[in-house]
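Chemist: sequence and predicted structure, then a few things I'm wondering about:
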Amino acid sequence: MSRPPFPPFDIESATRKVRLAEDAWNSRNPEQVARAYTVDSQWRNRVEFIHGRDEIVAFLTRKW
């Protein structure tokens, strides 16, 4: 799945990319946030290790 904006970024497209990421986080919608990451993403939250979109959704659901 491809989503613009695509690299290389100029100031306008970089700003758009950051705003899209902020909007996803501010929505507090775990599914929407998880779609912004690759299926094999790895996160660390203190002592908890999160792998993949399903675990991201579960983590954010607990968090929010």
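Modeler: Yep, that arrived. These numbers come from a predicted model, not from an experiment. Residues are numbered from 1 along each chain as shown.

Chemist: alpha carbons only for contacts and neighbour counts from here, please
Modeler: Will do.

Chemist: what about the helices in this protein?
Modeler: Assigned by DSSP state H, the chain shows helices spanning 11-27, 30-35, 52-63.

Chemist: what lies in contact with the last one?
Modeler: Counting contacts by Cα atoms under 8 Å, 6 or more residues apart in numbering, the residues outside helix 52-63 that touch it are 30-31, 33-35, 37-43, 50.

Chemist: next up, a second structure to put side by side with the first:
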Amino acid sequence: MTRPPVPPFSFDDAVTKVRMAEDGWNERDPTKVALAYRPDTHWRNRSQFLNGRAEVEAFLT
């Protein structure tokens, strides 16, 4: 599944992509935020390490 905007980015596309990311985080819905990351994502939050989308979602919840 490809969601716009896709590379190569123009300046306006980049601004749109950043605003979409900000809007997703501002909704504060852990499920929606976690979907923005790959299923095999690796996160570091200070001394905590999260592996996979499920752990990211649980952490945000």
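Modeler: Everything's here; your move. Keep in mind that what you see is a predicted model, and the values were worked out from it rather than measured.

Chemist: sort out which of the contacts of helix 52-63 of the first structure are buried, if you could.
Modeler: Those of the contacts of helix 52-63 of the first structure that meet the buried threshold are 30-31, 33-34, 50, by 16 or more other Cα atoms under 10 Å.

Chemist: from those, which is closest to residue 20 of the first structure?
Modeler: Top of the list for closeness to residue 20 of the first structure, among those and by Cα to Cα, is residue 33 at 10.2 Å.

Chemist: residue nearest the centroid of the second structure?
Modeler: With distances taken as Cα atoms, centre = their mean, residue 36 lies nearest the centre of the second structure, 3.3 Å away.
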